[in-house]
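Have a look at this prediction, sequence included:
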Amino acid sequence: MNRIQFFVRLFSGGKTLVVQADSTDSVEVIHEKISLMTGIPTSVQRLIYQGKQLQVDQTISDCGINMESNLQLVGRLRSTKYSHAWKLMNELSSLIWGFCKSEFCLIQNDKDHLENVLIQILIMIPHDIDEASEYLEIFISSSVPAALVMLYTSSYLDNKIVADKCIRQIINSFDSESLTPMYSTYAIILEFCKSLREAGIEDDLYIFCRSSLRDIIDLVGIARCEADTKKFISLQDVLPFVREIAVKLHHNLNLTMGSTPLSLSCSLVHDFAAFMFPVRNAIWFQVPFGSTITFPLMENDTDDAEYYRESIKCLYCSFRGLLEATLSSLGLLETRLGLKEEVEDVQVVQWWSLYLTLLKELNNISKLYTGMENVFWQKMRQVKASLCFLVVKFATKLEDYGWLFEHKEVLSFEGRRHLAIMMLPEVIDGGGLYSMFIDRSQLLESSFEYIITATRKNLHGCLFIKFKHEEATGPGVLREWFLLVCQAMFNPQNALFVACPNDRRRFFPNSASKVKPLHLDYFWFSGRMIALTLTHKIQIGIVFDRTFYLQLAGQDITLEDVRDADPPFYKSCKEILEMDPEMLDGDNLGLRFICDVESLGSKKEIELCPNGKDTIVDSKNRDEYINLLIEHYFVTSVADQVACFANGFADVTITSEHQPFFRCLNLEELDLMLDGSGNDISVEDWKAHTDYSGYNKSDCQISWFWKIVECMSVEQRNVLLFFWTSIKFLPPDGFAGLGSRLKIHKSSAPSDHLPTSQTCFYSLRFPPYKSESIMQDRLHMITQEHIGCSFGSS
């Protein structure tokens, strides 16, 4: 073997390398030597000697290379119409690799030249998606990302700063979705992340690159479909991020349980959710389990399952570890901060809200593994108080909390009501004003015209009500209008709804409502009105029958659910189900799979199933018969009415759907929001929301008044409240939900006069009574028309 020495001049006028090799070494070996010396990948190297490109399978002697020969190293040009782009990429790569191996710090001219070349490259990116994708592939192949990371590891601070600036500039240039294809952008940022991580760097630049990769994943929804998953994303690329983030997040949660509480890292939590998304979806779409995954995997699982074994294990271990750490942290934080205390510190607010993001993602992961979803919800029941606290305090975006509807029992009524209210528009003072001038003599008809023609924007603003020929306006009049219109809507004489025989407050749609012209439009109007009463937190003393509620919630109706709506029907069905089988099988009742339907005074038979007239009801099919009867009488016969009501309701909500609202609440909780009857009024809350004009708090008349109110029954207080404000029942959040304070004015009338009210301003006027007994008698006269009992002794 003949040992020789020759020179290799780097591309674009860079440094000259001294290379020693054997004459029998191949050109491929020379490429590898150059790569070790410069860090330039062999895939982008092209050696030129005496005007000819050297082939990798040639030896040095075959090429005629002698001692002290001079070779030129240039970038490998591929067949592409972007030859200028390749030239700039190679020039940039050459500059960077030259700086990486130099023994001195970059001078200003070098920095300027490098940045100018980079700017030229970035402004050349085509706007066409396909062309931009090819252009960015050139960028990756040129090894520029790896070269910049190598420069970033320089011992010279100035070199490090330049590399940091260039990498951030490249990534920030991909912000515009219309400028470049997101998949190619993802590949470039991934290359930076991998190179930085392989270099053992986890500083601000690495976190910036990782967060940028997260933003790309969020933007394009990587791995949403099976085809994109294998074509675009490799689990081996993403798993290292998942593993490192899960470890850091677990450590972060453990720190919050220490003696000094630390806030959860917002970046870590959001990165965790983003990187888990493609891994979770890739497993879900690609692994042919057919359902959930049984862990640990069996030895005879398919090759695909084996390929994803590491992903499956990583996801499972991350889920179990983070779930336990999260629950422990929540338990300690609950004890430390106390759920009843107001959390004022902004940092604490941000910290607590991150738990909801983390729990949402853990819930998503639990769906992949057999039995783990049950484990997750069992754990959630253990921290029910904390979970409810988090939802009430921090839940703002409804789409982030839909996962809680699946198991609403893990929340208290307060938490469920908060989620439900989030689906309703917020009435903001000073917003758009929708004015309605209502004729009391045609209350329902005139209100119908205003509400049915209003836009969603109108109804999401403030409502202004003025009755014709009346001066009063304000919140009291608005509440009175709501109460009167809803009472008219549900008045059985208007044929829209039917009251339950056993509870006249409960209503369900009338199957014979078509006797009323425009009856379906009126159901649409009714849906809008109920949504508006809930939006304005006005209780109307009317509630839904269970059959009506269940249909709105998208749930099935059973026989027990119709007990209140139709007691005779319920009793008859129970008798059929409990009847002796022999009697039923003997056709003693003569029952067939048919039912009678009355329409506009005439009756006709409806078959409940094909050939129902000839199908005898017996002990074997009686359950099916009862279910079909229930389906017909309580679902099919009112399907159009319920659908129109639901569409009207959804038209007011911000979700444009009705089912999530009704699914979120139990019927009894919806009752409290619509009715409120039976709720006692807090006298202390009443006092706290009352102002005085002409009186002082210390005046004897004021002391007498509150003493008398404290001795009233629940019903008496509701009557007094209605006289004072035109509000029959308080909103769930008490007097704070009225939107305006109450007032007590001193009247100039003689002391033997009754108190008077000005409900539009929530004002009560009474004279300066000379004794407590006189005041008690006057208040008694106000309420005795409504209730047949007197006040308790003073």
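Arrived safely, thanks for sending.

alpha carbons only for contacts and neighbour counts from here, please
Fine.

Quick one: the helices in the stretch 551-700 of the chain, in order.
Along the stretch 551-700 of the chain, counting by DSSP state H, counting those that start in this stretch, helices occupy 567-578, 581-585, 622-634, 639-652, 659-664, 667-674, 683-688, 700-710.

Next, format those helices as JSON lines and append mean neighbour count and distance to Lys87.
Shown next, in JSON lines, are those (neighbours: other CA atoms under 10 Å; distance: least, CA to CA, whole Å):
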{"stretch": "helix 567-578", "mean neighbour count": "14", "distance to Lys87": "85"}
{"stretch": "helix 581-585", "mean neighbour count": "14", "distance to Lys87": "91"}
{"stretch": "helix 622-634", "mean neighbour count": "18", "distance to Lys87": "74"}
{"stretch": "helix 639-652", "mean neighbour count": "22", "distance to Lys87": "59"}
{"stretch": "helix 659-664", "mean neighbour count": "21", "distance to Lys87": "58"}
{"stretch": "helix 667-674", "mean neighbour count": "19", "distance to Lys87": "70"}
{"stretch": "helix 683-688", "mean neighbour count": "13", "distance to Lys87": "77"}
{"stretch": "helix 700-710", "mean neighbour count": "17", "distance to Lys87": "89"}
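
One more to weigh against that first structure:
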Amino acid sequence: MSFIRNHGGVFHGGPTTDHHLPSKRKLEDSGSLIDDSSDSNDLMSDLVSVRMRKDEGGAVNSWSPIKTPLSPLSETQSQRSLSIWPHLQFFVRMMSEGNTMVMHAFPEDSVKSIHQRIQHIKGIPIHEQRLIYMGKQLQFEQTLAECSIQNDASLQLVGRMRSTEHPQAWQVMNDMISVVYRMCRGESLPNALKTVKGLIDSYLNMTPRDSDSALGYFQIFMSCSAPAVLVMLYLSPFTGNKDCADSSVRHFVNSCRSTLSEELHSQFALVVLEFCKLLRRLHCDDPLYMFCRSTLGSLLETDCVCCGTTEEDVKGLILVQDIFPFVRELANSLLSDLDLSLESPTYAGHLYSDVRDLRAFLVPLRSGISVQQSLMVSATDEERHTDAMLTEEIENLHFLYIELLSKMDECLKKVDSSLADQEITEWDTPYNAWSQYLSILKELHQISKLYDGAEEELWNVLTRQRSAVCQLIVRYAKRNDEHHWILERKCVTNFESRRHLALLMLPEVKDDYEELHEMLIDRSQLLAESFEYIGRVEPESLRGGLFMEFKNEEATGPGVLREWFFLVCQEIFNPQNALFVACPNDKRRFFPNPASKVDPLHLEYFRFSGRVIALALMHRVHVGVVLDRVFFQQLAGNEITLEDIRDADPHLYSSYKQILEMDPGFIDSDSLGLTFVREVEQLGHREVVELCPGGKNIVVHSKNRENYVDLLIQDHFVTSISEQVSQFAKGFGDILSNSSLESSFFQSLDLKDLDWMLHGSEDIISVEDWKAHTEYQGYEETDPQISWFWEILGRMTGEKRRVLLFFWTSVKYLPVEGFPGLASSLSIYRSPEHEDHLPTSHTCFYRLCLPAYSSRAIMQDRLKVLTQDHIGCSFGTW
């Protein structure tokens, strides 16, 4: 394949590249030069010129000098040629071979004489030849003058249709080109669009589906200059031609995408690239150009289209340099859109499509640049000079990065100031400019990894604009997006944004009842029956959501489900069930019990436990338990350090710390008598476990004590519970949208974040805050019953308030945000029941039904009954 370097780019030639072709080429038959340069800006003229001078040389999409042997002349013609130059010079394009002949003749010469000369040169029998000019076949008996052949005209030769490879494909393409030429001349053809589309379908139907055989068909399509011909039709001034061309090109592109296998997409991408090069000279906002550019980007984004960086890269069907112009174009358009978004954030324009297409083109571009940069490290001076133009483009991408980053800094400042001015409500539409900011930042993050210092520049901007970044995450980060990159440095996020990103890894709870996993559970068999419903089913059935009902109880709905989550987690983490152990200094914190193996089903229960915790997070229920740091670090795939075990086992933490801080001389004296072993209690008896091979004989001293402590921590807090942690993680991963994200989920959070997500607020419930977020139905705020209620509530202990809140809402621990974090406001409803009755609740709607008690004392007595755990944590029976 031949290439031309010019203007900083290596490219597969194409009829309308932005680079200038060599201005002159030598003709072997006459020694004269053809001047390819033109001052005309008319694309139609350029396309016709391309068809006259383009030479495929048997290769797809390449340019080379026109090679034509001397055309044999008759004796008379030879004599005349000695005295004068022939009156006509014209070009004959060999459609079956993809090269071009330059021929000379007199206007009065016959078409048949031209056929005879072609037979003499190419050996193609006359009866297999057809000459096409301006869409019409030339007749043997006509003269060139009668056919209106002009100087420098371009004729198409269809030859060897019977003997050439793929003759039917050549025939179909020739028929399509003939139809298009007739339309470009202004002929009105009935059903022209149907005819062109039909020929395209015929061509694609005969194209083989395996890559080797299909290559020839793509070569024919390119050799025939079919893309140039269709673009010529698109530019044609005659009515209907543009629409016909637009529809035909889209039909060809869409049909190829839907019918061709992925292994053929590299060849298909070359054709789309040709369309893009032809169309981009019109205007970057041309609809057909934007369609082809977007298609090319989506093809390049996949792994099935190869891109190369050098001429010798035989796998690189599309060179990286071909991609740069599109990246520059899209980046410039993006900058313009961002400027407009500063004036009006509701502006969307082409922002979404520009970001999408830029992302697609950047995928192979970044890969190509990374390869090139690695090659440049060991390159010779000559190789560096050869790649100087590619290096220039690499630098240009860096300049674009700096410009885009600077513009995004401005945009983030605007977001922050708008939030401060509370202007966000009127701008908060799903498809505004702000919704694309995170995608742009992600692409900048990817580019930044290519250049020294660029990544720090990006993080400095994000840190400086932290408030705006967090708001964008919460408002616009979607479940199908990939925003995990931003958690590489958690300092640019806050709890709210990290929680949002983590929860996006979990499925969305479905609204359709039929998609929910139904459970009917006996309270007296809560843990065992919950295990059967959750632990013994396929994960897919749980990802839609849960519908919960207790046996012999009339309540159903979200409130019942919230209560079940709370109660089943209390059972799972109950130390009496031997699955988890509470931390001595914080009874809310748990880590796996190394002795859980006494139960043969313990590993299945750990997987069940992981599923329950993931489902609780998915349903956003606070269950009142938190994980110990040792447990959390292992779920996140992190190493366990001495400081991590502080809460899990304060005694061991203190002992290990003393060993590390003891005087070296004392340790070396072997006064402690320590060796690399640990005593472990197994089912009532103690046994000695070596921490490393031959550990019994290795004495602990000042130089190896750190290793000794590390091995103790590893054996006691990692090895002893590795199976339990692994099964819990698998169960958690069963619920995630992608099970491979189980480590990523925990890595995206701080331990405190997970505490707040699982346990909720640790503060005593504020009565004033409770009151501010409660509405009344049938009562007025000034009614005595309402005044008594809040007065009684204010005198309750923190735990009694939680029990009453749980009775009211099935929520015992509020979100970190307090009452504003609940799904809706609470309400007190005036119940028609007699004051002998206790209050009732509709937990799904956060509604407390309060009878109109006649005195404060009666109300206090009734509420006292409700705040007993066995009453506040159950529903009425049948």
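Perfect, thanks for sending it. In this text, all values refer to a predicted model and were calculated from it rather than measured experimentally.

Ile30 of the first structure is nearest to which of the helices of the stretch 551-700 of the first structure?
Judged by CA to CA, the one of the helices of the stretch 551-700 of the first structure that comes nearest to Ile30 of the first structure is helix 659-664, at 67.6 Å.

Check which helices and strands that closest one is in contact with.
Where contact means 3 or more CA pairs under 8 Å, 6 or more residues apart in numbering; DSSP states H and E, helix 659-664 of the first structure is packed against helix 413-422, helix 546-552.

ok so, going back, could you export the helices of the stretch 551-700 of the first structure to a markdown table, including columns for distance to Val719 of the first structure?
Listed next are the helices of the stretch 551-700 of the first structure as a markdown table, based on distance: least, CA to CA, whole Å:
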| stretch | distance to Val719 of the first structure |
| --- | --- |
| helix 567-578 | 32 |
| helix 581-585 | 54 |
| helix 622-634 | 36 |
| helix 639-652 | 30 |
| helix 659-664 | 30 |
| helix 667-674 | 18 |
| helix 683-688 | 14 |
| helix 700-710 | 11 |
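
Which one of those helices lies nearest to Ser763 of the first structure?
helix 683-688 (13.2 Å).

on that earlier part again, Asp164 of the first structure: which of the helices of the stretch 551-700 of the first structure is closest?
helix 659-664 (47.6 Å).

The closest one maps to which residues in the second structure?
Aligning helix 659-664 of the first structure against the second structure (TM-score structural alignment) gives residues 743-748.

Is it correct that Met775 of the first structure is in contact with Tyr769?
Yes: Met775 of the first structure is within contact range of Tyr769, at 6.1 Å (criterion: CA atoms under 8 Å).

Comparing the two, which residue is more hemmed in?
Met775 (23 against 18; other CA atoms under 10 Å).

That one: what's it in contact with?
Residues in contact with Met775 of the first structure (CA atoms under 8 Å, 6 or more residues apart in numbering) are Trp704, Phe705, Tyr769.

and of these, the nearest to Lys165 of the first structure?
Taking CA to CA as the measure, Phe705 is the one of the contacts of Met775 of the first structure closest to Lys165 of the first structure, at 73.4 Å.

quick one, what contacts Arg9 of the first structure?
So Arg9 of the first structure contacts Lys15, Thr16, Leu17, Asn70, Leu71, Gln72, Leu73 (CA under 8 Å, 6+ apart).

Which helix or which strand is home to the fifth one?
Per DSSP states H and E: Leu71 of the first structure is located in strand 70-75.

Now do that strand: which elements does it pack against?
strand 3-9, strand 45-49, helix 83-101.

what is the orientation angle of the shortest one with strand 70-75?
Spelled out, that is strand 45-49 of the first structure. Comparing the axes of strand 45-49 of the first structure and strand 70-75 via axes from the mean of the first three to the mean of the last three CA atoms, to 10 degrees yields an angle of 150 degrees.

for the last one, same thing?
Here the directions of helix 83-101 of the first structure and strand 70-75 differ by 120 degrees (the same axes, to 10 degrees).

quick one: contacts for Arg778 of the first structure?
Arg778 of the first structure neighbours (CA under 8 Å, 6+ apart): His753, Leu754, Pro755.

For these, give me CSV that also has distance to Ser763 of the first structure and neighbour count.
Shown next, in CSV, are the contacts of Arg778 of the first structure (distance: CA to CA, whole Å; neighbours: other CA atoms under 10 Å):
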residue, distance to Ser763 of the first structure, neighbour count
His753, 16, 14
Leu754, 14, 18
Pro755, 10, 21
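
before we move on, back to that, ok, and the most crowded of the contacts of Arg9 of the first structure?
Leu73 (24 neighbours).

That one and Leu114 of the first structure, how far apart?
19 Å (CA to CA, to the nearest Å).

same check, this time on Ile293 of the first structure
For Ile293 of the first structure relative to Leu114 of the first structure (CA to CA), the value is 52 Å.

Same question for Ser93 of the first structure.
Ser93 of the first structure sits 10 Å away from Leu114 of the first structure, going by CA to CA.
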